[in-house]
Structure formats: structure tokens, C-alpha cells
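# Fold the following.
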Amino acid sequence: MVASAADRFGDAEAVVDGPLRLTFTELVHRIRCAAGAFADLGIDKGDRVAIWAPNSAEWIIAAFGLLTAGGVLVPVNTRFKTDEAADIIGRSKARAVLVQKGFLGQDYTAPAGVPVIDLKSDFLSSGKPFAREVSGTDIADVIFTSGTTGRPKGAMMNHRQTLRMYEEWATLADLREGDRYLMINPYFHTFGLKAGLVASFLRGATMVPMAVFDIDRAVELIERERITMLPGPPTLYHSLLAVRDKSKLATLRAAVTGAADIPVELIRRIRDELPFQSLMTGYGLTEAGNVTLSRPGDTPEQVATTAGLPCDGVEVRIADDGEVLVRGYGVMQGYLDDPVATAEAIDADGWLHTGDLGNFDDTGRLRIIGRKKDMFIVGGFNAYPAEIEGFLMQHPAVAQAAVIGVPDERLGQVGKAFVVLKDGAPAVSADDLIAWSRERMAGFKVPRYVEFLDALPLNATGKVMKDQLQKRG
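Down below sits the predicted model:
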């Protein structure tokens, strides 16, 4: 894919990163030189190398240079503290670690004998053009799960899976040759690496990396670089809707978002107030990539309340307990060095047990209603936090909500809501919110406790870290 991009797209602009502008021909040459640098470092076929750095042109060159040299990419979450990064780098047996010195005040020192290389140094340009033969069944990357409920595990994917999966993603997302793609999603995450970089190489889109999201800077880049493609979480679109001068956003054409619960009103406002011509959503996970995606022409209700239809070659079914099961070519090759966890995740018939709860609507579109581990039982009734959070978000004063189950002597468990109020919202008490909830949901769903927070604890991909909330009780 990478080598052919030079032939397919040649002098078209491939990367814009600050003052740096590279054509596809120039980018591929730099990637081949980086492959030579990795070979000179002693990286052999199948060796793993970690990248712990923000989105940048150098990240792209390093990652695809490593793959061109036959190596295996291990991206590390930039929000991790040193000890958390060290755990993943150690467990992946990385032969080297590439970092951006001083990013977010983090400086990493690797285990003895493992070189730490500054991405901004001359390392990537130090090799002669080089490439090793790889097979479609070779492992391409090990991406560690976000670890919202426990220790992250490394999901292994091969080259062929990724190419097939993101060819379909690019088609349904309406990514076109010549598109200009502002990359807010971090490259250490599947959404950034594969729906971002891989899809852009497949289609010939210009990659515009953002190291840290800032709405003013994003608007400036959208206007100056004539950005057409802008995927991101729902919060991104809330920020864009608040931009006063919408003329600066005029070039935007294609949007992609995803979350278990997106207000229908948000989708309507995106379509009515922003220039996007297409808006895709979907459901996926580190262990299986894309599972379902929405289709062109889906209604705002379908985009907001469902995750779309199963992807080509992917089977989805709902187990008796409501868990979403997935089977097909996109399911990971297993967790790195963890056969027990792999066997727990993928059953003997090849079904991946996702840990998510869901159902199908009458059109066959998947709805995700929560996490199996998050579900709690109130007096014999199953309570799903994502559903309760969706109700709470309808309160005019509530900006964000997260619900967990806490022990209760009489009912076994009851709900506790952690709530972030909107700036400038009128004062609301816990009792007010509980009373409001009683009018709108079944008694067993109503949170018995409410705790107000300035912010919910989020991981770098924007997911609420419920394990941290559980510690608060």
C-alpha cells in the first residue's frame, strides 16, 4: 500500500505538518529511508518497536518505516504516565522506543538495553532506502486496549485484515482522492492509525496531523488548509457548532463519529448548521476493528441511535444474555502472549465476546446499550448505565453523566450518577436530579446517589474510566 502510493498519487500533497509539506513521492522516500534506519538498528522481521508520541509527520514516517522493514508496530497512549507506558513497552518486548521528548511533560527511560530514540532527531533519515518482504498474514501491529476496566491487553492484527477493513471504511466514509483530512484522533488508537493514516494511503488523501486538540487551532487549520474530512468524537462537533463564524468551516464535506449514545438533536444540528454532506457512525473495538457502519442515506435517528449494519464479511449476533458477539476476518489474531485471555475472548466457534450489550432494530441495525461489566442488577432488574446516562443527558443542566452500580443492602445494587453540569447552568441539587429522573424512568433505573464533578475521568480516546469512578464509590 505504502510503496504503491508514490506511483498512484505522486506529486499530490501527502502530509502537512506545520511548515513541513511532503508529496506522496517524498513521503514514501522518507519512509523507505526510515526502514533502512530500523534495519541498521538491528530491527528484524517480526521485531516489535513502540512509538510513544503525539500525531506528527515523524510518527507517520516512523510507523510505516517500521512496517516496511518488516517490524511490528506497538503504539503507546500519549496520556499514559511513565509507569503505564513502561508496562506496555516491557510486556510487548519492544526492541526500541520512539518518543517526542518533553511532550506533555513526559520523558521516558526504557528498560536497560532498549534504545530510546527522539522522533525529532535525524534517526529516521539516517538509513538508505530499504524494504523487507512481508506477508498478508504477518502481524502488523499490537494495539493495547484502552483499559477502562482493567489492565490493557495487546490485540494482534495482520496486514491483510487492516487493508480489507479500511478499504470498506474509506468507501462508506466517502473518503476520496485529494481529500484533506484533519487528524484529531490520536495515532496510537485504531481510529487514528487505521481510519486515519491507512485510509489516507489507500485513497490518496492529504494527512494533516494535530498533536493536541484545540478548537481555535482546528478552525484555523480547516480554513487555511481547506480541510474536507474531519472525523472525531461527538464533543468535536459540539465545539464546531459553537464556532461563531461558520464561513471558516465551508470546505468540510465528510464527518465520522461514534459513541454508544449520541443525541439525535446533535446529528440534526450537524446536518442543519454545518456544511458536512455525509456523516457516518459505527461500532468497532480494538479486537475486531470495524464491526458495523452506517450507510449513506441513513436518517438522523438511525445515525444517532444505531451503529449501522454489519460490515462485509463480518457476522454479528446477540447472545442469550444480550452480549454482542462478532465473527469474521476482522477478529484479532489473539492477545499478545496471553493465551488464557485470548481463549476467554474468542470461543471455540470463533465468536469474539465483545463485552458490549446490544440488540438489533427492525432494520437489522445494531444498537449498543452498554457494557456487560457495567450492567448492575437492582432488585432482580438489569440496569444499563448507558441507557440511564442517556436519560440524564436530557436534563437541561447536565453536560456529562456516568453511572455505576454501588452496593445496597436491600436491593443488592443501586445506581450512582457522577454528573458534570453545563457552564452557566442554573443550580441543581442531587435531590432535584433524582426527582427529575423518577418522572422519566422506571424506579429501578433511577440513581439513588448523585455526585457532582468538575470533570469525568477520561482516557485519551475519550472513554469514561469507570474503574476510577468505582474507587470513589
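# drop to CA atoms for contacts and neighbour counts, all remaining ones
Noted.
# how close does the spatially closest residue to D408 that is not a sequence neighbour get to G443?
Spatial nearest neighbour of D408, excluding adjacent residues (Cα to Cα, 6 or more residues apart in numbering): V414 at 6.2 Å. To G443, V414 is 10 Å away according to Cα to Cα, to the nearest Å.
# which one of these two has more residues nearby?
Neighbours of V414 and G443, each counted by other Cα atoms under 10 Å, are more numerous for V414; the result is 24 against 12.
# Just to confirm, what's the three-state secondary structure of that one?
strand (DSSP: H, G, I helix; E, B strand; the rest coil).
# Tell me if I'm right that it and G473 touch.
No. At 11.4 Å, V414 does not count as touching G473 under the criterion of Cα atoms under 8 Å.
# so what sits against both of those two?
V406 (Cα atoms under 8 Å, 6 or more residues apart in numbering).
# before we move on, back to that, run through the residues that contact the residue nearest to D408.
Here V414 is in contact with F376, I377, V378, G405, V406, P407, D408, F444, P447, R448 (criterion: Cα under 8 Å, 6+ apart).
# quick one: the helices in the stretch 301-450 of the chain?
Here the stretch 301-450 of the chain has its helices, by DSSP state H, counting those that start in this stretch, at 339-345, 385-392, 430-438.
# how about those helices, which one is nearest E265?
helix 385-392 (12.6 Å; Cα to Cα).
# I'd like to check the angle between the closest one and helix 430-438, please.
Here helix 385-392 runs at an angle of 100 degrees relative to helix 430-438 (axes from the mean of the first three to the mean of the last three Cα atoms, to 10 degrees).
# Quick one: the strands in the stretch 351-473 of the chain, in order.
352-360, 366-371, 376-378, 381-383, 398-408, 412-421, 449-452 (DSSP state E, counting those that start in this stretch).
# Quickly note the distance from L202 to G350.
In terms of Cα to Cα, L202 sits 29 Å off from G350.
# Which one of those two is surrounded by more residues?
Neighbour tally, L202 and G350, criterion other Cα under 10 Å: the higher count belongs to L202, 20 against 14.
# Kindly present the contacts of V414 as CSV, with separate columns for neighbour count and distance to D118.
Output for the contacts of V414, formatted as CSV (neighbours: other Cα atoms under 10 Å; distance: Cα to Cα, whole Å):
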residue, neighbour count, distance to D118
F376, 22, 46
I377, 18, 50
V378, 21, 52
G405, 23, 44
V406, 18, 45
P407, 14, 48
D408, 13, 52
F444, 19, 54
P447, 26, 49
R448, 19, 50
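# list the contacts for P407?
Q413, V414.
# again, 10 Å this time
Counting by Cα atoms under 10 Å, 6 or more residues apart in numbering, P407 touches F376, V378, Q413, V414, G415, K416, G473.
# Alongside the first, I'd like the structure of this one:
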Amino acid sequence: MNALSAAAPLQGFWQLVHGPLAHWARHRPDMVALQSEAGSWTFGELHAEVEQRSARLVAQRAPQMLLLDAGRSTLERLVDFLAVIHSGRCAAVADPDWQPAVRQRIESWLPEQPCELESAAPTAAFYTGFTSGSTGLPKGFKRHHLSWTESFRVGLQDFGPVVAQRTLAPGRISHSLFLFGAMQGIWYGCGAVMQEKFSASRCLATLALGDTPCLVAVPSQLLLMLQWAEHRQLAPIPEVELITISGARWMRAHTPALRALFPKARIIEFYGASEASFVAWMDADEASGPQAVGRPFSNVKLSIRPTGSDAAENALAEHGTSHASDGLIYIRSPMLFMDYVGDAHDATAVLRDGDWLSVRDMGHIDERGMLCLAGRQSRMIVTQGKNLFPEEVENLLASHPAIAQVSLHGQADALRGLQVHAVLQWRPQTQVPSALELNQWLRERTEAFKVPRQWWICEHWPQTASGKTDHGQLAQALRARMTALTDAGISPAQLPALRPWQS
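All right, here's what the predicted structure looks like:
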């Protein structure tokens, strides 16, 4: 691929996220590099505009980190992003839905002093993204160029040349998955198609045209596409060659329907984190257990460490060695983030041990060398003296035809330590089971101690900015319902409404 060897260390401009843009502007000036409903830029046009905007930042001695204007179109924000990183500075990507108070707090974290930088370096910070934090404020994470260019390289090495094609990344660039998809399209020289606002129908229409063979998506987007295709009785779309799924756990019961809609597509699930980038991947297989997330990427090492003792004294299970019991997953790779920005005292912050990092996910490596994810350490429920990972039961319940969403929580109980509660949202126009029927259905699939003792219904499901279930909001609502108290100054009116379910 034009002097790039996916198996060799990156050299020259390939080490920079924007580095190949000038190369592609010379060799493919008229190919569309970025496109959305708002317009398009060819590689030649994009390179010229990025250089012009970058030169202005250098002349103005702009600060080292700049917050992108959330009010501009996705396309314009991407051009601004490229200009900022071309100048050697770090682009912080705001969420358009932030409240003014949140935005002001984030702005207070940014440097104000003039910066003399004129160009980028591979190990210099280029991007600050934001993810949910335990303090209620977004948690800023900072990355250097090599952490992403190494991800681009290993994606090509592990997935093969199919990944280096024009890609549809139909989400907000405040979600790092879609920003990554856009930059990947620039770096590979194949271009990316974005959406100013997600539309399942426009996604399917774009893919059916045949000139965008790759799709990067989160599970909720794929489910909406499947629903739209079924509702409109759309024909299969054989033009799609690769679908990569991340951002949340993919319910594999939907894989056959996805294959039917995209019959020639290779479907890949990958597990990662904002702080770790790529960790593990697998070709979608509905026969795989729900905990399996795949084998490590070629440049990733894993160790499973017991909790509750000094990391240096723990016996480690390196990847490739079976380790049946769940422990903290530690990762070593060249794709790890640099550090947090702003509030460093977040209880959900990563754990570090030298070159190793843990995002506090727990799991094990099975006899096939597959990483199996149990769940997040902070969500683990100890009930009847046994460890229960809510994600396991949530995945089982989510496969029930009547259940659209589910969230498990532990509430104090004198007998059991914590009693298991489940919050559900029903699928529209489906037959709702009785509580007895649902209990029996779940008992046939898991151990009795994992079956919830109390059930709740939530009609208006809370989600984080990245489209995941907001378990924190539901936990607060459940505590308020159980104790008639709220914490953190949140009034009951601001919390999701829950009602007990006994039918």
C-alpha cells in the first residue's frame, strides 16, 4: 500500500494521523476524502484547506490544546480537527449535547498560554476525547499520534486489505469510534462518509450504492438498520464487504439477520476502550458464548490478575495461557492513551502497573486463547457470598424476545448482602411474560442466585452521550425509589421513572 508495510514498524509520515494526507493529495487529488450531507472535500481540496487553517493557528500562536466548536457541521469539525493536529496542537472534541456549565468546566481545564509549535511529532498529544466519569463530569483522555496510527497499521495487518476501503462512519465525532473511522479513511487514502445526524435509511441507501464497502457502527445503529430494512422489505445489500462493530456488546442473536441483509460482508466485533484503543477482536459467530470478545490484536499482550493483592505479587496469566477464573484484565500495547485531562480523582480511572494498564474490566482467557469478558469491576454484585457480574445476566435477559433494554443492580439486603434487582424496558408490540414465566425462563439458562429478586419497569430509558445504557442514572433512580432519598443534589424529577413489576 504505497510503501506501507502492515507488518513493519511505521516510518516517516505514516507515524502521524494526518501524515498521509499530503501523500494522497499528490497521488489522488480528485478522490473524495470526506463527505456528508453538508458537502464533500477531495484529498487535494482538503489538504490545501488544512494547510491554510493550520498556518493561521501557527501565526496566532494558538494554545497547545483547542476545543473544537461543537456548533459546526461534522464535516467542518473534521477539517478543523485536521488543521489543529497538523499545526502540532491537540484537538479536544466537545459533545454538542453538553450543558453550558459542563462546557465551561471543560474549558477551564484547557491551557490558555500561547504555543510556539509549528508541526506535529509522533509521540505528541493530538487528540483529547471525553467519556463518562463517575463524578458526573465527562472524563477527558489524551492520546498521541502513534497510539492511533499503530491502530490503523494493526487493523490492516489483522483484518487484511478489506479494511483499507471507503468507509461509512455514521456517528458523531464526539464518539471516538466515528472520529477514528474518519481518520482511518484519510490515513488509508480511501476516504470516509459521515452523517451530520444518524439515519438508518440513509446508511442503507449509501451502502447500496456500492462505492462504500466498509461500515463502522455501534450495535444500536445496526439494530435500527435491520428494523428499517425489515419494515421496508429491502433487498439484501451484497456491496458491503466489511462491518466492524464496537462501542457496546453486540447481541449475537441478531447476527443471522445482519448476514442476511449484508450477505457478502465479513462481520467483525472488536473490544476496546477509550484508554486502550484496540484490545481483542473476532469474526462474528452466534455460536460463541456471550462473554467471548476475541483474541488479542497482534500488537497486544494481556494478563489476568487476581484482585485484592499487590500487582507485583500476583501470578499473571499471559495471553495464550488458559486462566479460568475471572480477574482484572491488564493490557500492554503501543496503542494505550497518555493520561487524563482535568479531574484525575475519578473512581473509574484506569489502573497502571509500569507498561501495563487496566480499565477495570474483569474476565479470563479460555482454553482457545479467547478473552472472555465478565464485566466491569465497579458493577460486580456480591450476593449470597458469590460474585455476580450484571453484564452476564443482562446479556441473557436481552436475548428474550419481549425485552428491549435491561440493567441489573444490587440493593442492600440483611440476608444476602446485596439483593439483585432488574430494571427492564419492554419491546413495543410484543407479548409480555408474567414475572413467574420470566423467572423460570432465566433459571433455565443460569444459576438461581443470579435471578433477580425484584423487577422494575422503566418506560423512558436513559442513555449516555455515546448511546450506552446509563446504569448510573438507573442506580440513582432505584436508590431513590427504595429509600425515598436522592444524592448529588438530583431531584426525583430528574431521574428515570421506575415502577415495580409483579404481573
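# Name the helix or strand for the aligned partner of G185 of the second structure in the first structure, please.
Under the alignment (TM-score structural alignment), G185 of the second structure maps onto S200 of the first structure. Per DSSP states H and E, S200 of the first structure falls inside helix 199-203.
# D337 of the first structure versus the aligned partner of W98 of the second structure in the first structure, what's the distance?
Aligned counterpart of W98 of the second structure in the first structure: F80 (TM-score structural alignment). Between F80 of the first structure and D337 of the first structure the computed distance is 21 Å (Cα to Cα).
# Equivalent analysis for A155 of the first structure, please.
Taken as Cα to Cα, the span from A155 of the first structure to D337 of the first structure is 10 Å.
# next one: G379 of the first structure
In terms of Cα to Cα, G379 of the first structure sits 40 Å off from D337 of the first structure.
# Next, the buried residues of stretch 57-70 of the second structure.
Of all the residues in stretch 57-70 of the second structure, those buried under the rule 16 or more other Cα atoms under 10 Å are L57, V58, R61, A62, P63, Q64, M65, L66, L67, L68, A70.
# from the residues you listed, which is closest to S303 of the second structure?
Closest to S303 of the second structure, out of all of the buried residues of stretch 57-70 of the second structure and judged by Cα to Cα, is M65, at 34.2 Å.
# so that closest one touches R89, yeah?
Yes. Contact criterion Cα atoms under 10 Å: M65 of the second structure and R89 qualify, at 5.8 Å.
# Enumerate the strands of the stretch 101-250 of the first structure by residue range, in sequence order.
So, for the stretch 101-250 of the first structure - with DSSP E, counting those that start in this stretch - the strands run 116-118, 139-144, 154-158, 180-183, 206-209.
# hmm, back to that, distance between the helix holding S200 of the first structure and the chain's centre?
18 Å (Cα atoms, centre = their mean, to the nearest Å).
# Next, the mean deviation of that helix compared to the second structure.
When the second structure is overlaid, helix 199-203 of the first structure sits 1.2 Å from its aligned residues on average, using mean Cα distance after the TM-score superposition for the first structure.
# Show me which helix runs longest in the second structure.
Counting residues, the longest helix in the second structure under DSSP state H turns out to be helix 43-59.
# so what does that helix touch, helix or strand wise?
Judged by 3 or more Cα pairs under 10 Å, 6 or more residues apart in numbering; DSSP states H and E, helix 43-59 of the second structure is in contact with helix 20-27, strand 32-36, strand 39-42, helix 74-86.
# 6 Å instead, please
helix 74-86 (3 or more Cα pairs under 6 Å, 6 or more residues apart in numbering; DSSP states H and E).
# can you tell me what part of the first structure the helix it packs on aligns to?
Using TM-score structural alignment, helix 74-86 of the second structure pairs with 56-68 in the first structure.
# So what touches that stretch?
I31, R32, A34, A35, A131, P209 (Cα atoms under 6 Å, 6 or more residues apart in numbering).
# swap the cut-off to 8 Å and go again
2, 15-17, 27, 30-36, 38, 49, 51, 53, 72-73, 119-120, 124, 130-132, 140, 197, 209-211.
# Looks like G289 of the first structure contacts V331 (just checking).
Yes. The pair G289 of the first structure and V331 qualifies as a contact (Cα under 8 Å) at a distance of 7.4 Å.
# What is the neighbour count of the residue opposite H364 of the second structure in the first structure once aligned?
Using TM-score structural alignment as the criterion, H364 of the second structure maps onto N359 of the first structure. Using other Cα under 10 Å, N359 of the first structure has 18 neighbouring residues.
# ok, N359 of the first structure - contacts?
If you count contacts by Cα under 8 Å, 6+ apart, N359 of the first structure has them with I318, G322, V324, L366, R367, I368, I369.
# when you align them, which residue in the second structure goes with P186 of the first structure?
Match for P186 of the first structure (TM-score structural alignment): R172.
# what's the burial count for its match?
20.
# Quick check: nearest residue in space to it, chain neighbours excluded?
Per Cα to Cα, 6+ apart, closest to R172 of the second structure is F178, 6.4 Å.
# do the same with R416 of the second structure
If the residues on either side of it in the chain are set aside, R416 of the second structure comes closest to Q384, at 4.6 Å by Cα to Cα, 6+ apart.
# cool, and D30 of the second structure?
Here the residue nearest D30 of the second structure, using Cα to Cα, 6+ apart, is T42, at 5.4 Å.
# Quick check, that neighbour in contact with H27.
No. If you go by Cα under 8 Å, T42 of the second structure and H27 don't touch, sitting 11.7 Å apart.
# Which one's more surrounded, these two?
T42 (19 against 13).
# for the counterpart of that one in the first structure, what are its contacts?
In the first structure, the residue equivalent to T42 of the second structure is T23, according to TM-score structural alignment. Contacts for T23 of the first structure (Cα under 8 Å, 6+ apart) come out as G10, D11, A12, E13, A14, V15.
# quick one, strands of the stretch 201-350 of the second structure?
So, for the stretch 201-350 of the second structure - with DSSP E, counting those that start in this stretch - the strands run 214-217, 242-245, 266-273, 277-283, 292-296, 301-305, 317-318, 323-332, 339-341.
# Which of the ones you listed sits closest to R232 of the second structure?
Among the strands of the stretch 201-350 of the second structure, strand 214-217 sits nearest to R232 of the second structure (Cα to Cα), with 20.6 Å.
# Where in the first structure does the closest one fall?
Strand 214-217 of the second structure covers residues 229-232 of the first structure once aligned (TM-score structural alignment).
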